[in-house]
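Student: here's my sequence, what's the structure:
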Amino acid sequence: MKPNPVIFIHGLWIHSAAWQPWLDLFVDRGYDVSAPGWPGDGDTVAATRENADALNDVGIATIVEHYASVIGSAEGKHEAKPIVVGHSFGGLIAQELLATGLVAAAVAIDPAPIKGVKSLPLAQLRSAFPVLSNPANRHRTVSLNAKQFHYAFGNVLTEEESDELHDRWTIPGPGLPLFEDAAANFSKDSPAKVDTHLADRGPLLLTSGTEDHTVPLKVTKEVFGMYAKGRSDIEFHEFEGRGHSLTIDHGWRDVAEVALDWFSAKGF
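Tutor: This next block holds a predicted model:
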């Protein structure tokens, strides 16, 4: 029997094409893989940059519905439910798909915080400042310049590597998900809400780079603590000395191998 297919979900500001090394590695290990972009993403980095307005007002619920549709359209083509790997906001989306039973298991890498998280480190605020500093950004896309990217993503990298990643992979990101996440604890029906006490879900691996500025370690540990109060299968892994760029920088394979080992241990 073939392994479960794997869907990779990117986060804000990074195009889905950046998953290509992961796709190649997972294919080598026998998995069927895909990395669909968000609704509004172009097929390439350049195409997305040229039509940034296509991502205006794309929020968390829209993104979840998009990936649910992708999974639904593939139903029947595989013997088993897909498993997902999500980074940043993709990690939040992965948790929502898992909670609704659409996927069999999920790895959430430095995931955007879910509703209920109270930690708000200064580094996280500074990383989100280019978007949240202007209320008008709620309805439009925002791009990070190289300096902003170096702080939010590449803070443990050389400036040269950070700038190369910025030039190669960054795309405009919709502001709406950040505004929705920032206001999650003040909204009864927040799209960032996940039932962490639900026992009837597949296994979840939460990971965090210890030096992440965009989603600091403290935040992901708090999310893990919320899940740990329930009875579902939840594990946590720290990547020492790694920042938010850990899925695309020179050390990406170390992160990918942890995901592969965990899926194997869980029988996927």
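Student: for the rest of this, base every contact and every neighbour count on C-alpha atoms.
Tutor: Will do.
Student: for stretch 111-121, buried residues please.
Tutor: 111-117 (16 or more other CA atoms under 10 Å).
Student: could I get these as CSV with distance to residue 89 and secondary structure?
Tutor: Formatted as CSV, these follow (distance: CA to CA, whole Å; DSSP: H, G, I helix; E, B strand; the rest coil):
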residue, distance to residue 89, secondary structure
111, 6, coil
112, 5, coil
113, 8, coil
114, 10, coil
115, 13, coil
116, 16, coil
117, 15, coil
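Student: out of those residues, who's nearest residue 190?
Tutor: Distance ranking of these against residue 190, using CA to CA, places residue 115 first at 7.2 Å.
Student: before we move on, back to that, between all of the buried residues of stretch 111-121, which two are separated the most?
Tutor: Farthest apart among those by CA to CA are 111 and 116. That separation is 13.9 Å.
Student: hang on, the earlier thing: could I get the buried residues of stretch 111-121 as TSV with distance to residue 233?
Tutor: Listed next are the buried residues of stretch 111-121 as TSV, based on distance: CA to CA, whole Å:
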residue	distance to residue 233
111	17
112	20
113	19
114	18
115	20
116	20
117	20
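Student: closest one of the residues you listed to residue 49?
Tutor: Of all the buried residues of stretch 111-121, residue 112 has the smallest distance to residue 49: 23.0 Å, by CA to CA.
Student: ok, that closest one - contacts?
Tutor: Residue 112 makes contacts with 88-92, 181, 215, as judged by CA atoms under 8 Å, 6 or more residues apart in numbering.
Student: do you know how far it is from residue 44?
Tutor: Per CA to CA, to the nearest Å, residue 112 is found 24 Å from residue 44.
Student: ok, residue 201 next?
Tutor: 34 Å.
Student: which one's more surrounded, those two?
Tutor: Between residue 201 and residue 44, counted using other CA atoms under 10 Å, residue 201 has the larger neighbour count: 21 against 15.
Student: for that one, which three-state class applies?
Tutor: Recorded secondary structure, residue 201: coil (DSSP: H, G, I helix; E, B strand; the rest coil).
Student: residue 253: neighbour count?
Tutor: 16.
Student: tell me how far residue 142 lies from residue 170.
Tutor: According to CA to CA, residue 142 stands 11 Å off from residue 170.
Student: name the nearest residue to residue 162, ignoring sequence neighbours.
Tutor: In space, and not counting its chain neighbours, residue 162 is closest to residue 154: 5.1 Å by CA to CA, 6 or more residues apart in numbering.
Student: residues contacting that neighbour?
Tutor: Applying CA under 8 Å, 6+ apart, the residues near residue 154 are 161-162, 243-245.
Student: what's the closest of the residues you listed to residue 62?
Tutor: residue 244 (23.8 Å).
Student: quick one: neighbours of the closest residue to that closest one other than its chain neighbours, just the number.
Tutor: Nearest residue to residue 244, sequence neighbours excluded (CA to CA, 6+ apart): residue 153, at 4.6 Å. Using other CA under 10 Å, residue 153 has 26 neighbouring residues.
Student: let's see this one next, to set against the first:
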Amino acid sequence: MTTPVVFVHGLWLHHTSWQPWVDLFKESGYDPVAPPWPGEPDTVEEAVANPGPMGGYGVSAVADHYASLINSLGAKPVVIGHSFGGLIAQVLLSRGLAAACVAIDPAPIKGVLPTPISSLRVASVALRNPANLKGTVGLTPAEWRYGFTNTRKEAEATELYERCAMPSPGRPLFQAAFANFNPAAETKVDLRQLDRGPLLITAGGHDHTVPASVSRYTAKLHRRSPAVTAVKLFPDRDHSLTINSDWREVADYALTWLKQYGVS
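Tutor: A predicted model of the protein is given here:
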């Protein structure tokens, strides 16, 4: 049976942003899908015009949404997530639903202690208004430039904003920000599993949204388990590393790593 792959996007991106990855993984012999989050419409344009249906969804609700899809596949998939999608991918791995996990510059799970100023600056887009807990929040071009495309040339940053940026639910940002004060935090994962699949965590050396220190600490937590936990630093990358013109380097590394651990 062909190994399924489930791609999980993060905040401010649409599920169609994974399409180049879907095409590449299909060419490489996998059976990939990139489902939307709950309430997410078919296009970026629709999401920008009417973001309301996406509001209020948190980490557990999104993870449950993807778990239902996984349970219909007939085989454990590889789960690949970016940013908050990377956090949700770890939740799914922790639930025993993934054969392997690639968490690309993932949002912090419960227990991650570093709180870089740049991360707080990005998260403040939602956290400064409690109403965003039940609603959606978008990024201005300047906020996008800081949070996603700070290493890209101006023309590419503008093109990516116009093609990819959309509002997203604010609740996950509140959940991540206060997780270490909440015993029942939805961002909590089982860090001592003996039999989980291999986990690859990536870090971008110039990522403002999820700095490399967050990714490294996430990996440190996961190493409480004897299962495989690997870290890959892309030293020149920002948070747009799954969608910018150099996305293929990250995707090729993930493919090579999966084959190294027999998930192909």
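Student: between residue 142 and residue 170 of structure 1, which is the more surrounded one?
Tutor: Legend: neighbour count by other CA under 10 Å for residue 142 of structure 1 and residue 170, higher for residue 170 (24 against 21).
Student: what's the match for that one in structure 2?
Tutor: Aligned by TM-score structural alignment, residue 170 of structure 1 pairs with residue 165 of structure 2.
Student: now swap in residue 156 of structure 1 and tell me
Tutor: Counting by TM-score structural alignment, the partner of residue 156 of structure 1 is residue 151.
Student: could you list every residue that touches the nearest residue to that match once chain neighbours are set aside?
Tutor: Leaving aside its sequence neighbours, residue 151 of structure 2 sits nearest to residue 238 (CA to CA, 6+ apart; 6.1 Å). Going by CA under 8 Å, 6+ apart, residue 238 of structure 2 touches 148-151, 204-208.
Student: which members of those residues are positioned in strands?
Tutor: residue 204 (DSSP state E).
Student: can I get the contacts of residue 238 of structure 2 in a markdown table including distance to residue 68 of structure 2?
Tutor: Formatted as a markdown table, those follow (distance: CA to CA, whole Å):
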| residue | distance to residue 68 of structure 2 |
| --- | --- |
| 148 | 30 |
| 149 | 33 |
| 150 | 36 |
| 151 | 37 |
| 204 | 31 |
| 205 | 34 |
| 206 | 35 |
| 207 | 32 |
| 208 | 32 |
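Student: so which of the contacts of residue 238 of structure 2 is the closest to residue 10 of structure 2?
Tutor: Distance to residue 10 of structure 2 across these (CA to CA) is lowest for residue 148, with 11.7 Å.
Student: the closest one contacts residue 207, doesn't it?
Tutor: Yes. Between residue 148 of structure 2 and residue 207 there is a contact under CA atoms under 8 Å: 7.5 Å.
Student: residue 211 of structure 2 corresponds to which position in structure 1?
Tutor: Checking TM-score structural alignment: residue 211 of structure 2 goes with residue 216.
Student: do the same with residue 230 of structure 2
Tutor: So residue 230 of structure 2 corresponds to residue 235, using TM-score structural alignment.
Student: could you look up the SS state of its match?
Tutor: Put simply, residue 235 of structure 1 is strand when judged by three-state DSSP.
Student: okay, now it: neighbour count?
Tutor: When neighbours are counted by other CA under 10 Å, residue 235 of structure 1 registers 15.
Student: kindly report the same for the one 4 residues further on.
Tutor: A count of nearby residues for residue 239 of structure 1, using other CA under 10 Å, gives 18.
Student: leaving out chain neighbours, which residue sits closest to it?
Tutor: Here the residue nearest residue 239 of structure 1, using CA to CA, 6+ apart, is residue 209, at 4.6 Å.
Student: ok, now which ones touch the one you found?
Tutor: Contacts of residue 209 of structure 1 by CA under 8 Å, 6+ apart are 110, 216-217, 238-244, 246.
Student: what distance do you get for it to residue 155 of structure 1?
Tutor: To residue 155 of structure 1, residue 209 of structure 1 is 11 Å away according to CA to CA.
Student: which residues does residue 10 of structure 1 contact?
Tutor: 16, 19, 35, 37-38, 86-90.
Student: sorry, wrong one. I was asking about residue 39 of structure 2.
Tutor: Contacts of residue 39 of structure 2 by CA under 8 Å, 6+ apart are 53-55.
Student: what of residue 48 of structure 2?
Tutor: So residue 48 of structure 2 contacts 166-167 (CA under 8 Å, 6+ apart).
Student: for it, pull up the helix or strand it's in.
Tutor: helix 44-49 (DSSP states H and E).
Student: that helix: average distance to aligned residues in structure 1?
Tutor: When structure 1 is overlaid, helix 44-49 of structure 2 sits 1.5 Å from its aligned residues on average, using mean CA distance after the TM-score superposition for structure 1.
Student: in that helix, what counts as buried?
Tutor: Quick answer for helix 44-49 of structure 2 (16+ other CA under 10 Å): 44-45, 47.
Student: so what touches the helix or strand just after it?
Tutor: Where DSSP H and E defines the elements, the next helix or strand beyond helix 44-49 of structure 2 is helix 59-71. With CA under 8 Å, 6+ apart as the test, helix 59-71 of structure 2 has contacts from 6, 35, 37-38, 76-77, 88-89, 91-92, 97, 172, 175, 186-187.
Student: tell me which stretches of the stretch 51-200 of structure 1 form helices.
Tutor: 60-74, 89-99, 122-132, 146-152, 159-169, 176-182 (DSSP state H, counting those that start in this stretch).
Student: closest one to residue 256 of structure 1 among those helices?
Tutor: Distance to residue 256 of structure 1, taken as CA to CA, is lowest for helix 89-99 among the helices of the stretch 51-200 of structure 1, at 14.3 Å.
Student: which non-adjacent residue is nearest residue 195 of structure 1?
Tutor: residue 99 (6.9 Å).
Student: residues near the counterpart of the one you found in structure 2, how many?
Tutor: Taking TM-score structural alignment, the alignment pairs residue 99 of structure 1 with residue 94 from structure 2. Per other CA under 10 Å, the neighbour tally for residue 94 of structure 2 reads 20.
Student: which residues does residue 94 of structure 2 contact?
Tutor: 189-191, 193, 196.
Student: closest one of these to residue 128 of structure 2?
Tutor: residue 189 (26.8 Å).
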